[in-house]
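> below is the structure, and that's it, no one-letter string:
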């Protein structure tokens, strides 16, 4: 399984006890004496900067040491622009946007975020002992965000992955688990563009992830274009390997991801697969995902999905499913015009629906298979 997979015991809705709602912990003060804004958006997390609608945050360094979030863009804060900013040292997310629209994050640097996503002073999640846990804390996190763009950013040396686009709902991926609201409505992410970014040295999370996180969650009409994701084969740090990779995934049951274009990206030396299209749980599906004109080299050296190094992986979880449900499916996936090299498998797929492949240039390591379907 890949690093982004759905884990019902941790991030699923069923893991949240209503008895825990309302539990909070005291947010830390900022290292330089400036108080962090507590409980941003009800998340249980503090923020160094809280964005206001129709405002621009530009040309400054935000050292979020002691705060959980660097910049928080919450519900109703539409038409926010973040440009030329360095955001560093937030405990959780560098930039966290949720349930909003028309956000632009451009030309910025995100580094040193996401290395302190547990806190001993917080009440533990029932039955787990986990404290201050959030499901996801990418350096740039867009959860339930539409008509937005993340372009031309440098995202490196973060502790919970690079750029994440996810849905929002009863499971808010960016909130403390103790603060989840089981009655929250589903909010999809749709019509978002992730383009021209460079990610490297991001640990415990993938380079770019677009994935559902709620039962019945939705993502649609996403463009992942001209990004560069680089790793280092065989390199393990104190924080683990650079996970890397681009992921398009329908993770929980009943969730769907539709109309995603993954084009013109360069992905190399990722610990997991270079580009992954994944349907994980029963009644989940990815639909009309196009993987084209990418350069994908020397990926999956951690052998996380396929048993060997692999470039493009189209994967439906083969695990047993409950009676009366349908197996996860990847429908109408196309893999065309890519350059794939230095991997045992160029294209590796598993499930009832093999991807349509055409026009790919594939070179494999000795004994390898250019296109494999199991």
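Yep, it's here. None of these values were measured; they are calculated from a predicted model. Residues are numbered from 1 along each chain as shown.

> only C-alpha atoms for contact and neighbour calcs from this point on.
Fine.

> correct me, but residue 344 touches residue 369?
Yes. Using Cα atoms under 8 Å, residue 344 is in contact with residue 369, at 6.2 Å.

> so which of those two has more stuff around it?
Between residue 344 and residue 369, residue 344 has the larger neighbour count (other Cα atoms under 10 Å), namely 26 against 17.

> where do the helices sit along the stretch 251-374 of the chain?
Counting by DSSP state H, counting those that start in this stretch, one finds no helices in the stretch 251-374 of the chain.

> ranges for the strands of it?
Using DSSP state E, counting those that start in this stretch, the strands of the stretch 251-374 of the chain run over 256-263, 266-268, 275-279, 285-292, 295-297, 310-316, 329-331, 334-336, 339-350, 356-358, 361-373.

> any idea how far residue 363 is from residue 56?
46 Å (Cα to Cα, to the nearest Å).

> who has more neighbours, these two?
Each of residue 363 and residue 56 has its neighbours counted (other Cα under 10 Å); residue 363 has more, 18 against 14.

> with adjacent residues omitted, what lies nearest to that one?
Nearest non-adjacent residue to residue 363, counting by Cα to Cα, 6 or more residues apart in numbering: residue 341, 4.7 Å away.

> what's the neighbour count on that neighbour?
With other Cα under 10 Å as criterion, residue 341 counts 22.

> make sure residue 206 is actually in contact with residue 248.
No. Judged on Cα under 8 Å, residue 206 makes no contact with residue 248 at a distance of 11.0 Å.

> separation between residue 230 and residue 310?
15 Å.

> those two: which has the busier surroundings?
Counting neighbours by other Cα under 10 Å for residue 230 and for residue 310 shows that residue 310 has the greater number, 36 against 24.

> touching, that one and residue 362? I think so.
No. Assessed by Cα under 8 Å, residue 310 is found out of contact with residue 362, at 11.1 Å.

> need the overlap of contacts for those two.
Taking Cα atoms under 8 Å, 6 or more residues apart in numbering as the contact rule, residue 310 and residue 362 both touch residue 346.

> hmm, back to that, now do the contacts for the residue nearest to residue 363.
The contact partners of residue 341, by Cα under 8 Å, 6+ apart, come to 296, 297, 298, 311, 362, 363, 364.

> before we move on, the earlier item: distance to residue 111 added to the strands of the stretch 251-374 of the chain, as JSON lines?
Listed next are the strands of the stretch 251-374 of the chain as JSON lines, based on distance: least, Cα to Cα, whole Å:
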{"stretch": "strand 256-263", "distance to residue 111": "25"}
{"stretch": "strand 266-268", "distance to residue 111": "20"}
{"stretch": "strand 275-279", "distance to residue 111": "23"}
{"stretch": "strand 285-292", "distance to residue 111": "28"}
{"stretch": "strand 295-297", "distance to residue 111": "25"}
{"stretch": "strand 310-316", "distance to residue 111": "27"}
{"stretch": "strand 329-331", "distance to residue 111": "34"}
{"stretch": "strand 334-336", "distance to residue 111": "32"}
{"stretch": "strand 339-350", "distance to residue 111": "29"}
{"stretch": "strand 356-358", "distance to residue 111": "37"}
{"stretch": "strand 361-373", "distance to residue 111": "34"}
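
> against that first model, consider the following:
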């Protein structure tokens, strides 16, 4: 039988995932006055830390690893939540809202929040080779940094946001860096041809070799250590260190037998609810965005926070759709890019402020006559000021109180 306190709030909340979205859910519950029991289950031994600095400040050595912690111990203690760390979730029974962990624990609650994030995708054969890395966790970042400091030639497989950031950081550490992937320019999928072309110039000027436009079929190795990356053309790019940054998959394997709808994430309604008393938040959640009229899943830091606040509200009985204007940023060398909204591949792009040649500009993205997105290159304030055009273009519903 589920317990409720006299306000109708659940008596016990279990958050599965101890990263930004999981922690923010707990903080938002407490801020909204929730006084019930809260448990946070995490698969890593570390207290909650932030991921965006891993490919930049932590990898470069500008930050000691502990600076990536999201909160100090005192702040975490003040949340009055039980943190069960280093024990991954292994199964969920939604009817009884009970989570089984790999060590055999059983944790039950009246509301369960799934915040298990994503896992880095791997290349075939990469598991058995030393010198091959993915970058998703703090331990990944530290292992990669150690190899970069000892190595000379890095090949980054994957020309998306993460691959581009790692290439930039490794160049600033002085390595010989090659960036490879099937698309024509860094972040081509995320920002379209105009801006990705400028990013390509930036990386080339900084000494990154771009070997783009061909797929990667595998890795070469000798005596258990990586020696290169093999392209679909059969060319091998030599390497002492390889980073595989070819995207991520929602961490939903533990939910296979749960009966929840799983399709590129945990499928949720517009309130981020997967089933009665079960919610999903952050990179793992695929929910119905009422402004767009379809299901979407966002892998970015801002969504982890905003969606967590929405889920905390939903748990406490607030009934409003979560329909955000997405936002992400990336820092590469001295370029800071801020992206608001959606940048469809076929969008018309025009520069509305600043100057492309000075690399200080705002670009506006339009699709079917409506503004869907805005990108600022070293113009954060000006880009943010144009966000309202996206809201108008989306026709996002106003919050219902």
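Perfect, thanks for sending it. Keep in mind the model is a prediction, meaning the values are calculated, not measured.

> TM-score of the superposition?
Once superposed, chain against chain, the TM-score is 0.27 (TM-score structural alignment, normalised by the length of structure 1); 180 aligned residues with a Cα RMSD of 7.2 Å.

> which of the contacts of residue 341 of structure 1 has the largest number of neighbours?
Result: residue 311 is most packed of the contacts of residue 341 of structure 1 (other Cα under 10 Å), 36 neighbours.

> wait, it sits on residue 335?
No. Residue 311 of structure 1 is beyond contact range of residue 335, at 11.1 Å (criterion: Cα under 8 Å).

> the residue lying closest to residue 231 of structure 2 once chain neighbours are set aside: neighbour count?
With sequence-adjacent residues excluded and distances taken as Cα to Cα, 6+ apart, residue 231 of structure 2 is closest to residue 216, at 4.3 Å. Neighbours of residue 216 of structure 2 under the rule other Cα under 10 Å: 20.

> how about residue 90 of structure 2?
18.

> just checking, next helix/strand downstream of the helix or strand hosting it?
Per DSSP states H and E: residue 90 of structure 2 is located in strand 89-93. Counting by DSSP H and E, the element after strand 89-93 of structure 2 in chain order, helix or strand, is strand 98-101.

> determine the set of other helices and strands touching the next helix or strand after that following strand.
Of the helices and strands lying after strand 98-101 of structure 2 in sequence (DSSP H and E), the nearest is strand 106-108. Other helices and strands packing on strand 106-108 of structure 2, by 3 or more Cα pairs under 8 Å, 6 or more residues apart in numbering; DSSP states H and E, are strand 98-101.

> what packs against the strand it packs on?
By 3+ Cα pairs under 8 Å, 6+ apart, strand 98-101 of structure 2 packs against strand 89-93, strand 106-108.

> closest to residue 308 of structure 2 out of those strands?
Minimum separation from residue 308 of structure 2 across those (Cα to Cα) falls at strand 89-93, 19.4 Å.

> buried residues in that closest one?
For strand 89-93 of structure 2, the neighbour count (16 or more other Cα atoms under 10 Å) marks 89, 90, 91, 92 as buried.

> nearest to residue 200 of structure 2 among the residues you listed?
residue 89 (40.8 Å).

> that closest one against residue 101, yeah?
Yes. Counting by Cα under 8 Å, residue 89 of structure 2 touches residue 101, with 4.3 Å between them.

> which neighbours do the two share?
By Cα under 8 Å, 6+ apart, residue 89 of structure 2 and residue 101 have no common neighbours.

> sorry, back to before: out of the contacts of residue 341 of structure 1, which is nearest to residue 277 of structure 1?
residue 311 (11.4 Å).

> could you check how far that closest one is from residue 208 of structure 1?
In terms of Cα to Cα, residue 311 of structure 1 sits 15 Å off from residue 208 of structure 1.

> ok, now residue 224 of structure 1?
With distances taken as Cα to Cα, residue 224 of structure 1 is found 9 Å from residue 208 of structure 1.

> over to residue 62 of structure 1?
In terms of Cα to Cα, residue 62 of structure 1 sits 23 Å off from residue 208 of structure 1.

> out of these two, which sits in the more crowded spot?
residue 208 (28 against 18).

> all helices for the stretch 201-350 of structure 2, in order.
Under DSSP H, counting those that start in this stretch, the stretch 201-350 of structure 2 gives helices at 301-315.

> which parts of it are strands?
Going by DSSP E, counting those that start in this stretch, the stretch 201-350 of structure 2 shows strands at 209-212, 216-222, 225-231, 236-238, 241-244, 248-250, 266-268, 273-275, 278-280, 285-289, 294-296, 327-332, 335-341, 348-355.

> give me the residues contacting the last one.
This means strand 348-355 of structure 2. Taking Cα under 8 Å, 6+ apart as the rule, strand 348-355 of structure 2 contacts 194, 360, 361, 362, 363, 364, 365, 366, 367, 382.

> using the three-state scheme, assign the first one.
In other words, residue 194 of structure 2. Classification of residue 194 of structure 2 using DSSP: H, G, I helix; E, B strand; the rest coil returns helix.

> who are the contact partners of it?
With Cα under 8 Å, 6+ apart, residue 194 of structure 2 has these contacts: residue 349.

> any idea how far it is from residue 350 of structure 2?
Taking Cα to Cα as the criterion, residue 194 of structure 2 is separated from residue 350 of structure 2 by 9 Å.

> please apply the same query to the third one.
Residue 361 of structure 2 sits at a distance of 10 Å from residue 350 of structure 2 (criterion: Cα to Cα).

> looking at the two, which is more packed in?
residue 361 (21 against 13).

> does the more buried one sit in a helix, a strand or a coil?
strand.

> so it makes contact with residue 380?
No. In this structure residue 361 of structure 2 lies outside contact range of residue 380 using Cα under 8 Å: 9.4 Å.

> my read is that residue 335 of structure 1 contacts residue 361, right?
No. With contact defined as Cα under 8 Å, residue 335 of structure 1 and residue 361 do not form a contacting pair (11.1 Å).

> who has more neighbours out of the two?
A side-by-side neighbour count of residue 335 of structure 1 and residue 361, using other Cα under 10 Å, places residue 335 first with 23 against 15.
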